[in-house]
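Peer 1: Take this sequence and fold it.
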Amino acid sequence: MIRGRAVLTPDGPAPAEVGINDGVITAVVPLGAGLEGGTLIELADDETLLPGLVDTHVHVNEPGRTEWEGFASATRAAAAGGVTTLIDMPLNSIPPTVDVAALDTKRAAAASQAYVDVGFWGGAVPGNAAQLQPLHEAGVFGFKCFLVHSGVDEFPHLEPAEMEADLAELKRFDGLLIVHAENPAVLGQAPAAAGARYTDFLASRPAAAEDTAITQVINAARRTGARAHILHLSSADALPLIADAKADGVRLTVETCPHYLTLAAEQIPDGATAFKCCPPIRGDDNRERLWQGLMDGTIDCIVSDHSPSTLDLKALDSGDFGLAWGGVSSLQLGLALIWTEARTRGVPLEQVVQWMSAAPARLAGLEAKGGIIPGRDADFAVFAAEDTFTVDPAALQHKNPITPYAGSELTGVVRRTLLAGADVDPLVPRGRLLRRGES
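Peer 2: Down below sits the predicted model:
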C-alpha cells in the first residue's frame, strides 16, 4: 500500500491511499480510509505519486550498435527518469525490425536486460509489405517509416506511393503507421549542411520539408482511412494542417519532444553538435507555437526521441554539423525538462503527466498503463516537484555521456520508480517484454 498527501489521480492530485496486489492497482481511496498491506510506502510531504511515464520513441540500438546504447543502459536511464514503459524503434539496431525473425532477435537481446517494461515497433521499408501483418500478429505496436533517408542504409525510406500502399495494407487490420515526415525533394533544394554554424545546419532542414511531408501523410491517411502518427513534430507551421485534418476526421495523431519545447535555435552555440537532431530545433517563436499546439490538443503527446550515439559520431572535435550524428540523448531527463518549462507557463503537473504518460499509452494501445486507476499496472514515479538538480552527463545512466542539457538547472526530481508495485532495482532486471494487445 502507498500512502501520500499527493497522489495524481485522473481527477488531479489528492491525498490518497493506493492498494496494490500482484503488481496491479486494486484500490485508490482517500487518505485515512485505512487500507492495509503487507508493505507500506509513505510518501514525504513534498512528493507526488505519478503514474509511470510511457515513452513510445526510444532508439535502444541493440543488437548491432550496442556501443551506442543498449537495453540495460536504456532501461536503467528510463527508470531513473520515471519512465516505466518504453517502446523501442526498429532502427538503428542490426538487423532492423522489419520481419518476425528480426523481432525475435531483438526480443532475445532484451529478455534478460529490461529494467522497465519494453515493447517494440516494427519497420515499414521498401519491399516488406508482406511482413507487416505477420509482425502485427507477433505483437509489434505499429510500424515506423521514413520519407527521407533514415541515416542508416539498412533502413531505407519509402516513396509517397509506397507509404500509401502500406497504409492501405495496415487499414485491413487497423495497424498504425508512424512517420518521420520530411520531404527529400525540399531538402534537396536547401543548402547542404556543412560547418560549425548552427544557422547553416538549420537552413539545411527547412520547415517546408516537414510541412510538405506531413501534407502527404494526411492526404494518404484520408484516402485510405488508416491510422497515421507524425513523429517528433518540429515545425509549428504544420499545426494548422494537422488541426484541419483532425477536424475532418483523418485518423491522425502527433507527438513532439522535450528538445523542441525547451530549446531554441537562438540559444545554440556554433559547433555545439550535441544539439543536432533531424528535424532540427527551430527558433523561439516556433517553440512558443508548439506549446500552444499542445495546449489546444493539436499535438497529442511528448516523447523523448532518445537517439544516442558514441561520442566520436557527434563530431565534437570539429563541431561540424554536416558530419555529426543527428540525435539528442534525453531519456532520463524528459520529465524534469518539461516540468521545468511547464511550471513557468502555469501548466499544471497533471497536464504534463497526461502528455507524457496517459497519451503515449493511448497511442500504443497500452490499456494497463498511464494512470493510477484500479485495474492498471502498479507502475509509479515518486516525484519531488520543487526539488532541483544540475545535469551532469557523467551521472546519467545513458551509455554515452553527452547531452545538450549539460549544466542545465532543472526542477523536479524522480526519487523513486516502481514497476509492478516494487522498486526498480538497478541490479535486477524485472521488466516485461510487451506485445500489442496483451497490456
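
Peer 1: From here on, just use CA atoms for contacts and neighbour counts.
Peer 2: Fine.

Peer 1: Surely T56 is in a helix?
Peer 2: No. Assigned with DSSP: H, G, I helix; E, B strand; the rest coil, T56 falls outside any helix and is strand.

Peer 1: Let me know whether it touches V83 as I believe.
Peer 2: No. Here T56 does not reach V83: they are 10.3 Å apart, not a contact under C-alpha atoms under 8 Å.

Peer 1: and the two? which has more neighbours close in?
Peer 2: When T56 is set against V83 and neighbours are counted by other C-alpha atoms under 10 Å, the residue ahead is V83, at 32 against 29.

Peer 1: and the gap between that one and L261?
Peer 2: According to C-alpha to C-alpha, to the nearest Å, V83 and L261 sit 19 Å apart.

Peer 1: dump the residue contacts of the closest residue to G142 other than its chain neighbours.
Peer 2: Spatial nearest neighbour of G142, excluding adjacent residues (C-alpha to C-alpha, 6 or more residues apart in numbering): L176 at 4.7 Å. L176 sits next to F141, G142, F143, L170, A226, R227, A228, H229 when contact means C-alpha atoms under 8 Å, 6 or more residues apart in numbering.

Peer 1: Emit the PyMOL select command for whichever of these are buried.
Peer 2: Command for PyMOL, covering only those of those found buried under the criterion 16 or more other C-alpha atoms under 10 Å:
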select buried, resi 141+142+143+170+226+227+228+229
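
Peer 1: mind putting the contacts of L176 in JSON lines, secondary structure and distance to N286 included?
Peer 2: Listed next are the contacts of L176 as JSON lines, based on DSSP: H, G, I helix; E, B strand; the rest coil; distance: C-alpha to C-alpha, whole Å:
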{"residue": "F141", "secondary structure": "coil", "distance to N286": "31"}
{"residue": "G142", "secondary structure": "coil", "distance to N286": "29"}
{"residue": "F143", "secondary structure": "strand", "distance to N286": "28"}
{"residue": "L170", "secondary structure": "helix", "distance to N286": "33"}
{"residue": "A226", "secondary structure": "coil", "distance to N286": "29"}
{"residue": "R227", "secondary structure": "strand", "distance to N286": "27"}
{"residue": "A228", "secondary structure": "strand", "distance to N286": "23"}
{"residue": "H229", "secondary structure": "strand", "distance to N286": "21"}
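
Peer 1: Here is a second sequence; please produce its structure as well for comparison:
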Amino acid sequence: MTFDLVFRARRVVTPDGEIAGAVGVRDGRVAAIEPSLDGARVITLADDEVLLPGLVDTHVHVNDPGRSEWEGFETATLAAAAGGVTTIVDMPLNSLPPTVDVAALEVKRKTARGRVHTDVGFWGGIIPGNLPDLRGLHDAGVFGFKCFLLHSGVDEFPQVQPAEFSAALEELGSFDALTIVHAEDAHTVTDSLPDYAGFLASRPPSAETIAIEQVIETARRTGARAHVLHLSNAGALPVIAAAKRDGVRITVETCPHYLTFTAEEIGDRATQFKCCPPIREAANREGLWRGLADGTIDLVASDHSPCTPELKAGDFATAWGGIASLQLGLPAVWTQARQRGHALTDVVRWMASSPADQVGLARKGRVAVGGDADFCVFAPDDAFVVDRAKLRHRNPVTPYHGRPLAGVVRQTWLRGQEITGTDPLGRLLTRGDS
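Peer 2: Okay, here's the model as predicted:
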C-alpha cells in the first residue's frame, strides 16, 4: 500500500490509548495505523511531540457578518488552527442576521465561503416566533439549535419563555434534533454592581441550577435531546448526574476559563474576565474538575465570545460578557489537567472525540482508520507565556495575557494538509457529514 503522507511518532493518541507508531494518510483520510509505514512524504515528530487528533470546538461565536469588527471567519479559524482546533461550530447569535431561518443561514454560509482555515459548521437558533423555521434549518444541515432562558445580551436574539421552550423541544424531538441551552434563570439574575463581587452576586449558582432543572424536566417530558452550555456551577452536577441515571437525554459542557481561573484572583476592574455565567470560587473549580473526571461533564468547549476592546472597557456592570480563548483552550486545559493527574487521552476525549460525537461528526476528533486526517502536533512539556499581541483572533483582549501555560501547538493539519494561513483549506460542514 502507498500513502500520500505518513506521520511517525513515539506518541500517538488514538481511541484505544496512546501508542508509538505510524499513521498513513491517503486522499485526506487516515488509511492505516501500524508500527511502521512508508509514504511519498514522511513527517517524523520530534521526541517531545505527540500526535493528537485535531480538536473540535462546538461553541464559537464568529460574529460574522454584521459584527465582523468583533471577529470574523478568517481570524477565528486562524486562531482555531493555531490552537490545534480543526473544526468549529459557529453560534447563531451576535452575527447579523442571527441564524434563525434558512435565509439567514445562507447569508452566513456565503460570508464564510472561501475564507475559513478550518472546517466550520453552524448552529441554528430558537427565538420567539420561529418554531415553523426549525425543521427547514434542520433539513439545511445545522447541527442543532441554541436558545437562551434569559436575555442573550443582544436584542435581535430574544430569550424563550417556558412555554416556547417546551414547544421547541416537542418540535425538535420529533426529528431528534439537539437543543443547546444557555441555562440561567431570568428571575434569579439581577442587575450587576460595578465590581467583581457585585457581578458574581448578580448571577448566583442557583440561577444555573434552577434553569438546568427546567431543561432536565422538559427533556424528560418530551424525550428530546438537550445540552447545557458553559456550566460554571459545580453545585448543579448532582442534579445532572441523577437525570443521566434516569435516562434523560442530557449532556453538559464546561469551558477552559472555568477550569483555569478563580473568582479570588479577579480584580474589580479586570473586565477581561467577565463572562456569563461567571467564573466562581476555587472550591467550585475543583468541583468542575471532579465532574469531568467522573463523566458527569461530557466535554469542554471554548465559548469563544470576543468583542472590541472598547466593549470590554468600563466596569463589570457595563462591559461585554465574553472571553476570547479559541487559540488557548488546549494548553489552558492541559496545564490544569496534568496537575490533577489526567492524561492527554482524557483531554482528547473532552476536547476532540466527545464534541465530535455530540454533533455527529464521525470522521472528526480521533486518529482512526477512515477518519479525516486532522492532526495537532503538540509538545506537552514545552511552555510559554501568553502574549495577547501574538494571538490570531481579531482583537487583543484575553484574560490569559501574561499567564504561563504548558503545551505548545507546533503544527495543525486538516485532511492531510498543513494549515499555514496562506490558503483557506477549510470546508463548510452540514449535519451528517461523516
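
Peer 1: Quick one: the residues in structure 2 that stretch 13-22 of structure 1 pairs up with.
Peer 2: Using TM-score structural alignment, the residues of structure 2 aligned to stretch 13-22 of structure 1 are 18-27.

Peer 1: Contact partners for K246 of structure 1?
Peer 2: Contact analysis of K246 of structure 1 by C-alpha under 8 Å, 6+ apart lists L252.

Peer 1: does it sit in a helix or strand, and which one?
Peer 2: Applying DSSP states H and E as the criterion places K246 of structure 1 in helix 239-247.

Peer 1: cool, V25 of structure 2 as well?
Peer 2: strand 17-26.

Peer 1: Toward the C-terminus, what is the element adjacent to that strand?
Peer 2: strand 29-34.

Peer 1: what's in contact with that next one?
Peer 2: Outside strand 29-34 of structure 2, the residues within contact range by C-alpha under 8 Å, 6+ apart are 3, 21-25, 367-373, 415-416.

Peer 1: List buried residues within those.
Peer 2: 3, 21-25, 367-373, 415-416.

Peer 1: out of everything not next to it in sequence, what's closest to the aligned partner of G375 of structure 1 in structure 2?
Peer 2: Applying TM-score structural alignment, one finds that G375 of structure 1 aligns to G370 in structure 2. Nearest non-adjacent residue to G370 of structure 2, counting by C-alpha to C-alpha, 6+ apart: V30, 5.4 Å away.

Peer 1: matching residues in structure 1 for the host helix or strand of L259 of structure 2?
Peer 2: If you go by DSSP H and E, L259 of structure 2 is part of helix 256-260. Alignment note (TM-score structural alignment): helix 256-260 of structure 2 is matched to residues 258-262 of structure 1.

Peer 1: Count the neighbours of the counterpart of M356 of structure 1 in structure 2 for me.
Peer 2: Alignment note: M356 of structure 1 maps to M351 in structure 2; criterion TM-score structural alignment. M351 of structure 2 is flanked by 28 other residues according to other C-alpha under 10 Å.

Peer 1: Kindly report the same for T390 of structure 1.
Peer 2: Other residues lying near T390 of structure 1 total 12 when counted by other C-alpha under 10 Å.

Peer 1: quick one: what's aligned to it in structure 2?
Peer 2: Using TM-score structural alignment, T390 of structure 1 lines up with V385 in structure 2.

Peer 1: residues contacting its match?
Peer 2: H401, G402, R403, P404, L405.

Peer 1: the strands in the stretch 51-200 of structure 1, which residues?
Peer 2: In order along the chain, the stretch 51-200 of structure 1 carries the following strands (DSSP state E, counting those that start in this stretch): 53-58, 83-88, 117-120, 122-123, 143-146, 176-180.

Peer 1: would you list the ones you listed in TSV and tack on distance to A193 of structure 1?
Peer 2: Putting the strands of the stretch 51-200 of structure 1 into TSV (distance: least, C-alpha to C-alpha, whole Å) gives the following:
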stretch	distance to A193 of structure 1
strand 53-58	25
strand 83-88	28
strand 117-120	32
strand 122-123	27
strand 143-146	19
strand 176-180	19
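
Peer 1: which one of the ones you listed lies closest to R416 of structure 1?
Peer 2: R416 of structure 1 lies closest, by C-alpha to C-alpha, to one member of those: strand 83-88, at 10.9 Å.

Peer 1: Which residue range of structure 1 does stretch 416-426 of structure 2 align onto?
Peer 2: Mapping stretch 416-426 of structure 2 onto structure 1 (TM-score structural alignment) gives residues 421-431.
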